[in-house]
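Engineer: how would this look folded up:
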Amino acid sequence: MAVINSIAALGPELRAWRHWLHRNPELQFDLPRTAGFVVERLREFGITEIHEGIATSGVVAIIEGRAPGPTIGLRADMDALPIHETSGVPYASETAGQMHACGHDGHTTMLLGAAKYLAETRNFAGRVALIFQPAEEGGGGGEVMVQEGIMDRFEISQVYGIHNAPNFAEGQFYTTPGPIMAAVDTFHIDITGQGGHGAMPHETRDPITAALGIGAAIQTIVSRNHYAMDELVVSITQIHAGSADNIIPGTAFVGGTVRTFDPKVQDMVERRLSEITQGQAASYGVTATCRYERGYPATVNNADKAAFAARVAEDVVGAGAVTPNTGREMGAEDFSYMLNARPGAYLFLGAGPGPVLHHESYDFNDAIAPIGASFFARAVELAQPLDGPVG
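Structural biologist: The predicted structure is shown next:
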């Protein structure tokens, strides 16, 4: 089988939906127009069980199959990013400083396409829960939806999600058993010294010199404090200090991100950041505090469900266009909370060449929307066939 014909025929409609979403981006949990658009489409499809206001603006819709059975969850994220768009497309963002720079408009469109097909055919047993999630971009909407009980409330037994992947072969799927995306943490180091005249540094306790020392020492965490075969990224992404060329400031700030897969590595990095901060601060005669904040956990695919997802992808695009053991990447995803709550799998769908995610000129490739929608639809039909469960 290939892309479902009736979904392929929806191409112009999918494109129109996606372009509307792209023109109307919203951030984090505040998605009234986006959620309203989703609910309006679902009602047009004849779906009557629609639950709104989950995690503020999230939506869960239920489609009943033709026979009793379990419930499979399909998730799409809906939120945009605080970026000024420069793509130049005719349907560019109409909201200054906000744009769909990660393709969540396309993810929502793919799930809507699957919803229309599944509502019309209902060629499956049990139920499908369509999960339209807010606040993936830093708000942890996936965690909030899980905390608000969607897995138990809707009796979801397994769950699947897709993310587009620019500069991977268009229409090809990539997944892997076990960890596929990293845990993401942040660190914030506040340094307090004593400011003064730039010509008289001996009368100051320079927080900038301390910040440079702390920054250099932090690099040894990866190179000297952990086993080289365990994936770890520690990146300083912010240094703020000073206001004029001839003034040594009184304070400085160093911040950054940590990406790990192993909680033991996570613990080690948190400990070493604190030790380095305190030790370097003492050596420079300043005081400093390090705040370490744990964010999204690692996104870990259930091995059996990842293998099943790869089979579904092969059903849609052919075995030659599916990589079932693609390996890990150091990005992060709050779909991790859903996978911690229920077995399932996360996949990447190649979008072809173009600007990378979170770039101001990024745009989702409409050609892959029918492919993603077909994956979602076939996952339901193959996981919960009318003649008994497969996956």
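
Engineer: hey, let's count contacts and neighbours off CA atoms from now on
Structural biologist: Noted.

Engineer: which strands or helices does the helix or strand containing R311 pack on?
Structural biologist: If you go by DSSP states H and E, R311 is part of helix 303-317. Judged by 3 or more C-alpha pairs under 8 Å, 6 or more residues apart in numbering; DSSP states H and E, the packing partners of helix 303-317 are strand 322-323, strand 344-352, helix 369-383.

Engineer: please identify the most buried of these.
Structural biologist: helix 369-383 (a mean of 27; mean count of other C-alpha atoms under 10 Å).

Engineer: contacts for it?
Structural biologist: For helix 369-383, contacts defined as C-alpha atoms under 8 Å, 6 or more residues apart in numbering pick out 3-4, 7-8, 10-11, 14, 72, 74, 106-107, 109-115, 117-118, 123-125, 128, 162, 171, 309, 312-313, 315-317, 349, 389-391.

Engineer: how about stretch 38-54?
Structural biologist: Residues contacting stretch 38-54 (C-alpha under 8 Å, 6+ apart): 58-63, 112, 115-116, 119-120, 145, 148.

Engineer: please repeat the previous calculation with a cut-off of 7 Å.
Structural biologist: Under the contact criterion C-alpha atoms under 7 Å, 6 or more residues apart in numbering, stretch 38-54 has outside partners 58-63, 116, 119, 145.

Engineer: could those residues go into a markdown table alongside distance to Q384, secondary structure and neighbour count?
Structural biologist: Output for these, formatted as a markdown table (distance: C-alpha to C-alpha, whole Å; DSSP: H, G, I helix; E, B strand; the rest coil; neighbours: other C-alpha atoms under 10 Å):
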| residue | distance to Q384 | secondary structure | neighbour count |
| --- | --- | --- | --- |
| G58 | 25 | strand | 27 |
| V59 | 23 | strand | 22 |
| V60 | 19 | strand | 23 |
| A61 | 18 | strand | 21 |
| I62 | 15 | strand | 22 |
| I63 | 13 | strand | 21 |
| K116 | 18 | helix | 22 |
| A119 | 15 | helix | 18 |
| M145 | 24 | helix | 23 |
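
Engineer: S235 against V254, yeah?
Structural biologist: No. At 10.6 Å, S235 does not count as touching V254 under the criterion of C-alpha atoms under 7 Å.

Engineer: between these two, which is the more surrounded one?
Structural biologist: V254 (21 against 17; other C-alpha atoms under 10 Å).

Engineer: pull out the buried residues from the helix holding R311.
Structural biologist: Neighbour counts over helix 303-317 (16 or more other C-alpha atoms under 10 Å) mark 303, 305-317 as buried.

Engineer: how about stretch 45-55?
Structural biologist: 45, 47, 52, 54-55.

Engineer: confirm W20 sits in a helix?
Structural biologist: Yes. With DSSP: H, G, I helix; E, B strand; the rest coil as the criterion, W20 is part of a helix.

Engineer: one more, so I can put them side by side:
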Amino acid sequence: MSESHYCTVADLADARPQLDEIRHHIHRHPELSYEEAETARFVADKLEAWGYDVTRNVGGHGLVASLKVGTGPRTVGVRADMDALPIHEQTGLDYASVHDGKMHACGHDGHTTVLLGAAQQLAQTRRFDGTVHLIFQPAEEAGSDSGAVRMIADGLFERFPCDAIFGLHNHPGVPVGTFGFRAGPLMAASDTVKVRIVGRGGHAARPHLAVDPVVVGSSIVMALQTVVARNVDPNEAAVVTVGSFRSGYAPNVIPEDAVLEMSVRSFSPAVRETLEARIRAIVDSQAQAYGATAEIDFIRGYPVLVNSEAETEFARRVAEELVGPEHVIAPFPPIAGSEDFAYYLQQRPGCFVRLGNGEGRPMLHNARYDFNDENLTIGAAFWTRLVERFLSKERA
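Structural biologist: This is a model prediction of the structure:
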């Protein structure tokens, strides 16, 4: 296929009103992780109407829409997430959430709509040779036992083989329509640590008869500041943040226990192991030094998201063809947030892409956030062109 026959943004111009309508409908009716039944039905009905072979209930409310054109043996997967967040929306939009306490504050409504736009375009033009699997995933926001884990466990790649897999997330603070690419580690592993310090309660006026868990916890918090500063190579990146410290209920009572909760981020498996080992050692030793005990629950979250070299370079070239090199950032800076797309990349080569949501706009997980509709046709054209290029006869 010649260069002129691959999808352009202009090819999606007529689809813009429909895409706006779809995105606003999904935004108006958000569903939390594991609850995406109506969103999945809405998406599946459209895909089936466009001629896709749709498999429902993959790993929960997950969908896979497959379309084969020609005889090419190559296969490609493209994924969008569908779930919302437990946030009270404060946008004031006429299509704001009708479900109090539930909101699409991360743009998954936009991600789903972008992939639906590409799905319709691919079904209409059929300018590729091979098989595309469009993966609509639930429960990305779950933090553990997520939709990616469940879909993989339900035989995603055995049932729907993919030579490579691609995904996308919007990025507030970067100009709208600007793509970001980084080979290797792009997004951090995210772990949660819960620590219960058990001391001995008593009267505030007789501290020598008690073991004060507040003092122990305070010492632990300060000691943890040395983990990144003194145990991690300065050329590596890591974060240890104590976000919660709870203890006591009265000023004249030394409480029996205290609870610390922390978020731990890293960009390599080796650093991740170092962080866990040092956190456990510091918590145990500090507690013992004061005569207390500590119960540690180290909860592994999403792994490091590592983009493969060849697929990242391929996706970058597609973006440059589509919007021009002036609208492409490569390498894109590492992101301390985490993403369960990382699990797919442990199974297959691929690339997770960032797409600018606009400068001066609310950040992700903010009650005033909204996906930028200017990205609907840009994103849909990108996915369409990527599939056409990946499954072109020239690449066979």
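
Engineer: ok, the contacts of stretch 38-54 of structure 1 vs H358 of structure 1, which is closest?
Structural biologist: G58 (22.2 Å; C-alpha to C-alpha).

Engineer: before we move on, back to that, the buried residues of stretch 45-55 of structure 1: which two are farthest apart?
Structural biologist: Top of the distance list for these (C-alpha to C-alpha): F45 and A55, 23.8 Å.

Engineer: can you tell me what E374 of structure 2 aligns to in structure 1?
Structural biologist: Applying TM-score structural alignment, one finds that E374 of structure 2 aligns to A367 in structure 1.

Engineer: now do A96 of structure 2
Structural biologist: A96 of structure 2 maps onto A92 in structure 1, by TM-score structural alignment.

Engineer: from D363 of structure 1, how far off is that match?
Structural biologist: 9 Å (C-alpha to C-alpha, to the nearest Å).

Engineer: with M78 of structure 1 instead?
Structural biologist: From M78 of structure 1 over to D363 of structure 1 the distance is 15 Å, taken as C-alpha to C-alpha.

Engineer: okay, those two: which has more neighbours?
Structural biologist: Using other C-alpha under 10 Å as the criterion, M78 of structure 1 and D363 rank with M78 on top: 31 against 27.

Engineer: how many other residues sit next to G250 of structure 1?
Structural biologist: Neighbours around G250 of structure 1, by other C-alpha under 10 Å: 19.

Engineer: next: F157 of structure 2.
Structural biologist: 16.

Engineer: quick one: what helix or strand has it in it?
Structural biologist: With DSSP H and E as criterion, F157 of structure 2 is part of helix 156-159.

Engineer: now swap in A217 of structure 1 and tell me
Structural biologist: helix 207-224.

Engineer: next helix or strand past that helix?
Structural biologist: Beyond helix 207-224 of structure 1 toward the C-terminal end (DSSP H and E), the next one is strand 232-241.

Engineer: can you tell me the mean distance of that next one from structure 2 after alignment?
Structural biologist: In this overlay with structure 2, the average offset of strand 232-241 of structure 1 from its partner residues is 1.0 Å by mean C-alpha distance after the TM-score superposition for structure 1.

Engineer: what range in structure 2 matches that strand?
Structural biologist: Going by TM-score structural alignment, strand 232-241 of structure 1 sits over residues 238-247 in structure 2.

Engineer: same question for stretch 282-299 of structure 1.
Structural biologist: Under TM-score structural alignment, the match for stretch 282-299 of structure 1 is residues 288-305.

Engineer: just the buried residues of that stretch, please?
Structural biologist: 291-294, 296, 298, 300-305.

Engineer: now the equivalent of H203 of structure 2 over in structure 1: closest residue in space, sequence neighbours ignored.
Structural biologist: When structure 1 is aligned by TM-score structural alignment, the residue opposite H203 of structure 2 is H197. Spatially, and ignoring its direct neighbours in sequence, H197 of structure 1 is nearest to I247 (5.0 Å; C-alpha to C-alpha, 6 or more residues apart in numbering).

Engineer: I'd say the one you found and G196 touch.
Structural biologist: Yes. Counting by C-alpha under 7 Å, G196 is a contact partner of I247 of structure 1 at 6.0 Å.

Engineer: who's more crowded, those two?
Structural biologist: G196 (18 against 15).

Engineer: that one against I248, yeah?
Structural biologist: Yes. Using C-alpha under 7 Å, G196 of structure 1 makes contact with I248 at a distance of 5.2 Å.

Engineer: and G213 of structure 1, what pairs with it in structure 2?
Structural biologist: By TM-score structural alignment, G213 of structure 1 lines up with S219.

Engineer: number of nearby residues for that match?
Structural biologist: What S219 of structure 2 shows, counting by other C-alpha under 10 Å, is a neighbour count of 16.

Engineer: residue contacts, it?
Structural biologist: When contacts are counted by C-alpha under 7 Å, 6+ apart, S219 of structure 2 touches Q286.

Engineer: next: I282 of structure 2.
Structural biologist: 220, 223.

Engineer: how much space is there between it and Q347 of structure 2?
Structural biologist: Applying C-alpha to C-alpha to I282 of structure 2 and Q347 of structure 2 gives a distance of 35 Å.

Engineer: G184 of structure 2 now?
Structural biologist: G184 of structure 2 is 15 Å from Q347 of structure 2, by C-alpha to C-alpha.

Engineer: ok, R368 of structure 2 next?
Structural biologist: Taking C-alpha to C-alpha, one finds R368 of structure 2 at 36 Å from Q347 of structure 2.

Engineer: between the two, which has more neighbouring residues?
Structural biologist: R368 (18 against 13).

Engineer: what is the neighbour count of the match of H203 of structure 2?
Structural biologist: Neighbours of H197 of structure 1 using other C-alpha under 10 Å come to 14.

Engineer: what of the one 4 residues further on?
Structural biologist: P201 of structure 1 is flanked by 14 other residues according to other C-alpha under 10 Å.

Engineer: how about it, nearest residue that isn't a chain neighbour?
Structural biologist: Per C-alpha to C-alpha, 6+ apart, closest to P201 of structure 1 is I248, 7.4 Å.

Engineer: map R159 of structure 2 across to structure 1 for me.
Structural biologist: Match for R159 of structure 2 (TM-score structural alignment): R153.

Engineer: how much space separates that match from I54 of structure 1?
Structural biologist: Per C-alpha to C-alpha, R153 of structure 1 is found 12 Å from I54 of structure 1.
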